[in-house]
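# Sharing a sequence plus its predicted fold:
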Amino acid sequence: MTSPQGRMRPQHPARHRVVDLVAAFDLSVRGVVPGHDALLSGVSVASGDVQPGDLFVALSGLKVHGATYAAQALEAGAVAILTDEAGAELLAAAQPPVPVLVTADPRALAGPVAAWAHDHPAHGIVTVGVTGTNGKTTTSYFVDAALRAQHASTGVMGTVELRIGPEAIESPRTTVEAPVVQSILALMHERGATACTMEVSSHALALGRVGGLEFDVVGFTNLQRDHLDFHGDMEGYFRDKSRLFAVGQARRGVVVVDDEWGQRLAAEAPIPVESVSTLVEGPSAQTADWAVTSADIGLDGIGSSFTLRGPDGTEHAAASPLPGRVNVSNAALAIVLAHRAGVDLPTAIAAVGHASAIPGRMERVVERGDGMPLGLVDYAHTPDALVLALDAVRPITPGRLILVFGSDGDRDQGKRPMMGEIGARQADVLIVTDENPRSEEPAAIRAAILSGVRTVRPDLADVHEATSRSQAIHDAFEIATERDTIIITGKGHEPTQEIAGVFHRYNDRDVLRAAAQARRELEGQDA
């Protein structure tokens, strides 16, 4: 069955001859020689998403080669297969009735081929890419708000959704595969969207998912510990993030220089780069092209106001609709990105300041009052992000700060005790539970978090453990008073929870609302 993102294609796709594809990319041909009448109209790296007229790109996977799924692709209507030598060898015995096109690195070619197949749809769309460890989603939504102030229709591709104009579907990952990126851009072009904002993950950059796309402007938020299971170390992580700022990948960049990695990227990037400092004090505030010179950090849902100094020395009054220092940084970056993408500065500032709520990002789900605590959901899932989230919530909490959190399975294990130590230092009550255990034993993940908690609270005072994330949220409501704040971190907007390889429908916001309703009903009965 074709996936939802696999169906996001133009109704009237471009069509190109397979023989022209061979010539354009200097491919070798095995088996059937392509005829001059064989036409392709799409590209897919997933056999289940292949549609009639597609080129199926068979990639080498971690466990199995994509060529083993060629029969499924052919049954769906693939007119040719692009693969490497290993894939060609696997296909030789089967003698597929379509041309097998061979290249040394089909993954690297998937994006450029898809862009060619769709007549380079990004050429008619203003494209903005955002990378960094934390803040990609928030910054992307702020940028989109500014672009919508100047463009009649825009698109968004990111962690939360794939959206064109008012229509959206859930996104399967932060950055979809390269052929999907190009088909969505082609659909945007067909529907009249003239601007697109995209989150670009480090995995996507390492795996070529934005190949064939040259962004008009790209932004960098920060680099903090995450995904070291994939990148190996921070140097490898930085190297992959830096790929977004390569010649041919982007025309210009905007980099937040609040950390050493941003400063290094701004200095080393081979494309024109503008720097943004958001720390108010420090050497970068004096030398950066753009700088936040003062900030009034918002409290209790009132966003933050700040002053942004431009390259010409002029100061501009600006705002973030979300509280916390981190969202001043996100808003400042978004303003500059949107401005360099063609939005006039006053329009960008006004639009970002009035941007609507962002799913799962410091999202207020239950408001304080009538005996109810304040209940928030935030995506913070790295040590630095957790510090910033708790810092933002503490000033608006007259009572206890209750933290419900966990850590992902099959991911960087080193951050688990770090998360536990941060929670123990900055929250009053901890409820340690599961996030996405994936293939790992959930109890082992919780134990690693609790080992960090014990470095601060050896007796585990006000620390609870819950084997069910839903139960953890209900437990938080049972102990909370109106003066308390409950913050649930780690999953944010995510619509599923992965346990032992099975995806279960689950969302923190829904459970938080249900827990609040259950408490209201119980208190109503008691009255």
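That came in fine, so what should we check first?

# Could you use CA atoms for every contact and neighbour count after this?
Will do.

# Next up, the contacts around the closest residue to residue 415 other than its chain neighbours.
If the residues on either side of it in the chain are set aside, residue 415 comes closest to residue 383, at 6.8 Å by CA to CA, 6 or more residues apart in numbering. Residue 383 makes contact with 225, 415, 418, 419, 422, according to CA atoms under 8 Å, 6 or more residues apart in numbering.

# will you turn these into CSV that also has neighbour count?
As requested, the contacts of residue 383 are exported to CSV (neighbours: other CA atoms under 10 Å):
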residue, neighbour count
225, 17
415, 22
418, 21
419, 25
422, 18
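
# taking these one by one, which sit in helices?
415, 418, 419, 422 (DSSP state H).

# quick one: which of those is nearest residue 214?
residue 415 (34.0 Å; CA to CA).

# any idea how far the closest residue to residue 144 other than its chain neighbours lies from residue 328?
Nearest non-adjacent residue to residue 144, counting by CA to CA, 6+ apart: residue 197, 6.2 Å away. Between residue 197 and residue 328 the distance is 19 Å, computed by CA to CA, to the nearest Å.

# adding another structure so you can compare the two:
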Amino acid sequence: MPPGPETVFAATYLLDAALGTLGVVTGMISGVTVRGPGGARPATRTTPEAAVLQRILAEFREQDVGAVPMEVSSHAIVQGLVDGVWFRTVAFTNLGPDHLDFHGTMDRYFAAKAAVFTPDRAKAAVVNRDDEYARRLAATARIPVWTHSTNDTHADLYADEIRCGADGTDFSLHTPDGYARVRLSLLGPHQVGNALTALTSLAATGADVLGAAAGLETLHGVPGPPRRRPGFPRPRGLHAQHVGPERVVAVSALADGRRAAHPRDRRDRRPGSEQTVPARAHCRRVRRRRRHLIR
């Protein structure tokens, strides 16, 4: 099933809900929020700076957190922001033509993702067999690979008999340990792939997948990523908030710094877009907004 634009957001939240159903104390690091037993605060970027990330994980450990569902952007991998983290499970959802202004080519983009699917970075991989690049990763990964699919019954976990309605989505889940009917409060067939990502991540750790699946319906909504205001370009800074679907969900068992983006004359990078926002005009708008806030 093609993933939706909120793929990793939903998969991260579903994984958090599934772990909670199993009684695991969780922290969560997403592009929207950083949340743990001590409270929640808004996220400033998809993956925190390296030092900030380590501080967050240290706080979670002091709060007896047992697992941390988190999003890892391809930018963060290239910049070494997660070099100090060893993941119990990493999941590859899909790869699309986004962020090529940073990576240059799809092959370099794929290589950035694949860099964390190695024995020195993670213990197990979770791969969506319905995606071409994910299948390529499964064939080359040097760690144990768990697969899921909505089309291939040979995957470790697969879903069929998918039904979507105005009040939710339900499907039949097939696992090595048995079968279950799963219901989601989230809308849309793409949420099945998100749920499979979460459940397969648990299967890779030996957790009770069928027990966890029963609790997924408790998630009634997923906050979306920030949207840029009409007329303003998306920042190209290295730590800009990423709104595309191509990210990695990672599960780690175990004061915020910001870097300004320097606007330059450029075209919006969305396929088919020809909108150009001159840097000079963008800076004038920023100054006007700043003056308004100071008053």
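Yep, that arrived. Everything numeric here is computed off the predicted structure, so don't read it as measured data.

# Just put the contacts of residue 383 of the first structure in TSV and tack on distance to residue 154 of the first structure.
Compiled in TSV, the contacts of residue 383 of the first structure are given as follows (distance: CA to CA, whole Å):
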residue	distance to residue 154 of the first structure
225	32
415	37
418	39
419	37
422	39
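
# got the residue ranges for the helices in the stretch 151-295 of the second structure?
Taking DSSP state H, counting those that start in this stretch as the test, the helices found in the stretch 151-295 of the second structure are 190-203, 209-213, 279-294.

# So which of these is the most surrounded?
The highest average neighbour count among the helices of the stretch 151-295 of the second structure, using mean count of other CA atoms under 10 Å, belongs to helix 190-203 at a mean of 27.

# what does that helix rub up against?
So helix 190-203 of the second structure is contacted by 1-4, 7-8, 10-12, 14-15, 18, 89-91, 93, 125-128, 146-150, 156-159, 162, 169-171, 208-209, 212-213, 216, 251 (CA under 8 Å, 6+ apart).

# Can you find the partner of residue 58 of the second structure in the first structure?
Structural alignment (TM-score structural alignment) places residue 58 of the second structure against residue 186 in the first structure.

# That match looks like it's in a helix, true?
Yes. Residue 186 of the first structure: assigned to a helix according to DSSP: H, G, I helix; E, B strand; the rest coil.

# Look at it and say how many residues are nearby.
29 (other CA atoms under 10 Å).

# Distance of it relative to residue 242 of the first structure?
Between residue 186 of the first structure and residue 242 of the first structure the distance is 26 Å, computed by CA to CA.

# Ok, residue 292 of the first structure next?
Residue 292 of the first structure sits 24 Å away from residue 242 of the first structure, going by CA to CA.

# the more surrounded of the two?
Neighbours were counted for residue 292 of the first structure and for residue 242 using other CA under 10 Å; residue 292 has more, 26 against 23.

# so what's that one up against?
By CA under 8 Å, 6+ apart, the residues touching residue 292 of the first structure are 277, 278, 279, 280, 285, 306, 307, 308, 309, 332.

# Trace the first one over to the second structure, please.
Matched by TM-score structural alignment, residue 277 of the first structure corresponds to residue 149 in the second structure.

# Give me the nearest residue to its match, chain neighbours excluded.
Using CA to CA, 6+ apart, the closest residue to residue 149 of the second structure is residue 158 (4.8 Å).

# Let me see the contact set for that neighbour.
Contacts of residue 158 of the second structure (CA under 8 Å, 6+ apart): 148, 149, 150, 151, 152, 173, 174, 175, 196.

# Which residue in the first structure aligns with it?
Matched to the first structure by TM-score structural alignment, residue 158 of the second structure sits across from residue 291.

# Distance to residue 101 of the second structure added to the helices of the stretch 151-295 of the second structure, as CSV?
As requested, the helices of the stretch 151-295 of the second structure are exported to CSV (distance: least, CA to CA, whole Å):
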stretch, distance to residue 101 of the second structure
helix 190-203, 27
helix 209-213, 38
helix 279-294, 17
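
# In a strand, residue 48 of the second structure, correct?
No. Looking at residue 48 of the second structure with three-state DSSP, it is coil, so not inside a strand.

# Share the number of residues neighbouring it, please.
Here the count is done by other CA under 10 Å, and residue 48 of the second structure has 27 residues near it.
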